[in-house]
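Enquirer: fold the following and give me the result.
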Amino acid sequence: MTMTMNTPPIVSQQDWNAAHEKMLVKEKATMRARDALSAERRRMPWTEVDKAYVFEGPDGKVSLLDLFEGRRQLIVYRAFFEPGVYGWPDHACRGCSLGADQVGHLAHLNARDTTLAYASRAPQEDIARLKQRMGWEMPWYTITDNFDKDFGVDEWHGHNVFIHDGNRIFRTYFINNRGDEALGTVWSYLDITPLGRQEVWEDSPEGYPQTPLYSWWNWHDNYDAGADKKWAEVSAAGEAAFRDKGNQ
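Expert: Here you go, the predicted structure:
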């Protein structure tokens, strides 16, 4: 097949390498700017949630605090799956569904004391059927009150981020529209949480939980196995190399 579009020039490997190095400088600058933005996000003020929201889960009614599942941080994505949404009752919104397909394995988020939950207005029996059909694993709750309206997701999808201190819950961040579409990886989720990735290279306020880079990484079915001496050696060497290269 012959390409008819206006493609970039075809060059030698040497010229390609030079162009790549030039692009890499800008990419690294963007990465560091993103890290700085995440550090600023971790210093955003919090606002306390002062209403008792009620959701319907697989086992009955639950509170917003219950959605944390015992972890410290919670990310709630408002997915549109309900009567009136295109695709109902067989499918959720196409965009929300594409986003759900991007979600990485939840065990890695959970290992960072973070829970991801979806919420829609569809009944639980429909949500269970949809999850089974699409192969989705995330906990998914039914909104029963004004949670969606109060948190800016009654007319459009979005992620709200919360942290709790005992029974007190605080909203720490919100993202929707274009910023919302790229979420799904472990890193993109952790970067919007108040505690971040919780690794020692991050610029976080004093006292925030942090562990050495790589040391907490694991197979998703092995987080309950405890420390691994060999991995501790490998991860320590990897972190040393990371630091030697200037946190590239």
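Enquirer: contacts, neighbours, all on C-alpha from now
Expert: Fine.
Enquirer: tell me the secondary structure at Asn160.
Expert: With DSSP: H, G, I helix; E, B strand; the rest coil as the basis, Asn160 sits in strand.
Enquirer: residues contacting it?
Expert: Ile75, Val76, Tyr77, Phe151, Arg171, Thr172, Tyr173, Phe174, Ile175 (C-alpha atoms under 8 Å, 6 or more residues apart in numbering).
Enquirer: please repeat the previous calculation with a cut-off of 6 Å.
Expert: Going by C-alpha atoms under 6 Å, 6 or more residues apart in numbering, Asn160 touches Ile75, Val76, Tyr173, Phe174.
Enquirer: you'd agree the third one is in a strand?
Expert: Read that as Tyr173. Yes - residue state for Tyr173 (three-state DSSP) corresponds to a strand.
Enquirer: tell me how far it lies from Lys149.
Expert: 16 Å (C-alpha to C-alpha, to the nearest Å).
Enquirer: looking at these two, which is more packed in?
Expert: Set Tyr173 next to Lys149 and count neighbours by other C-alpha atoms under 10 Å: Tyr173 wins out with 20 against 11.
Enquirer: before we compare anything, build this one as well:
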Amino acid sequence: MALIQNRKTKEISGVVRQILSPEAWKDELAELRKAEKELTRAHDRLAEKRRYSGWVKIEQNYAFTGPGGTATLADLFDDHSQLIVYHHMLKPADPSPCEGCCMVADQIPHLAHLHARDTSLVFVSKAPTVEIEAFQKRMSWAIPWYETKDSFNADFDVATGFGINVFYRDGEDLYRTYFTNGRGVETLGTVWTLLDLTPLGRQENWEAAPDGTQQTQPYHWWRRHNEYG
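Expert: Now for the predicted structure:
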């Protein structure tokens, strides 16, 4: 009898729904919360694996064109140690740019928060710079965006389609540290999920990270985007 009182079904907008008592609803929510916490810890373990994973040294020079003219891969770091590159599918004379790539761009956070963690983020595409700039203006995006000039996309597993690569700079040396594509980009868009892709991570002292990683307390480094530095 208690189960019947706490739970019944009702068709709402053509869909049969479970209608619970407040007590039963809270019990069910507690079970969902437990599963959510398990998923959060699983994400933390995955990000930890990224921080400890190996790197590949980049031996080839690559050329790009952007708002400031020609650039090298090192220039894309913009004086930061880490670089996240999103390969957007915008192509020359593209009348219908990829909707998925555009959704990714819409969800990129203010870059000041990434810069505060020594991380740059840029987009690259095969479209010429003039078309990139026109598309940026149309979409009201301010993300640094470069035209690829050579085999950069193909050499980093994005010969066609889209993807995201992460790089690290140590003086003159550049390293590739991570790559994903397909549904691997679905979680992108917040400061935290983007930093979780990088070898330095969120740089907070609760994270397990290789010896020598500089870390601070969580929360304490957060600022409004116009108040860093």
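Enquirer: among the contacts of Asn160 of the first structure, who's most crowded?
Expert: Looking at those with neighbours defined as other C-alpha under 10 Å, the largest count falls to Ile75 at 24 neighbours.
Enquirer: that one matches what in the second structure?
Expert: Aligning on TM-score structural alignment places Ile75 of the first structure opposite Ile84 in the second structure.
Enquirer: confirm that its match sits in a strand.
Expert: Yes - with three-state DSSP as the criterion, Ile84 of the second structure is part of a strand.
Enquirer: separation between it and His113 of the second structure?
Expert: 13 Å.
Enquirer: also Asp44 of the second structure?
Expert: Counting by C-alpha to C-alpha, the gap from Asp44 of the second structure to His113 of the second structure is 20 Å.
Enquirer: trace Trp61 of the first structure over to the second structure, please.
Expert: For the record, residue 61 of the first structure is Lys, not Trp. Using TM-score structural alignment, Lys61 of the first structure pairs with Thr70 in the second structure.
Enquirer: next, that match: secondary structure please.
Expert: Assignment for Thr70 of the second structure (three-state DSSP): strand.
Enquirer: what's the helix or strand for Val85 of the first structure?
Expert: Assigned by DSSP states H and E, Val85 of the first structure falls within no helix or strand.
Enquirer: what is the neighbour count of it?
Expert: Val85 of the first structure has 13 nearby residues by other C-alpha under 10 Å.
Enquirer: ok, for it, nearest residue in space, not its chain neighbours?
Expert: Cys93 (6.3 Å; C-alpha to C-alpha, 6 or more residues apart in numbering).
Enquirer: if we can go back for a sec, okay, Asp44 and His113 of the second structure: which has more neighbours?
Expert: His113 (23 against 14).
Enquirer: what about that one, which helix or strand?
Expert: helix 111-115.
Enquirer: packing partners of the helix or strand that comes right after that helix?
Expert: Using DSSP H and E, the helix or strand that directly follows helix 111-115 of the second structure along the chain is strand 119-125. Judged by 3 or more C-alpha pairs under 6 Å, 6 or more residues apart in numbering; DSSP states H and E, the packing partners of strand 119-125 of the second structure are strand 82-87, strand 145-148.
Enquirer: to Trp192 of the second structure, which of those strands lies closest?
Expert: strand 82-87 (13.1 Å; C-alpha to C-alpha).
Enquirer: how about the helices in the first structure?
Expert: 13-41, 64-67, 94-102, 106-111, 124-134, 147-150, 186-190, 229-244 (DSSP state H).
Enquirer: ok, which of those comes nearest Trp216 of the first structure?
Expert: Among the helices of the first structure, helix 106-111 sits nearest to Trp216 of the first structure (C-alpha to C-alpha), with 8.0 Å.
Enquirer: nothing else from me, thank you.
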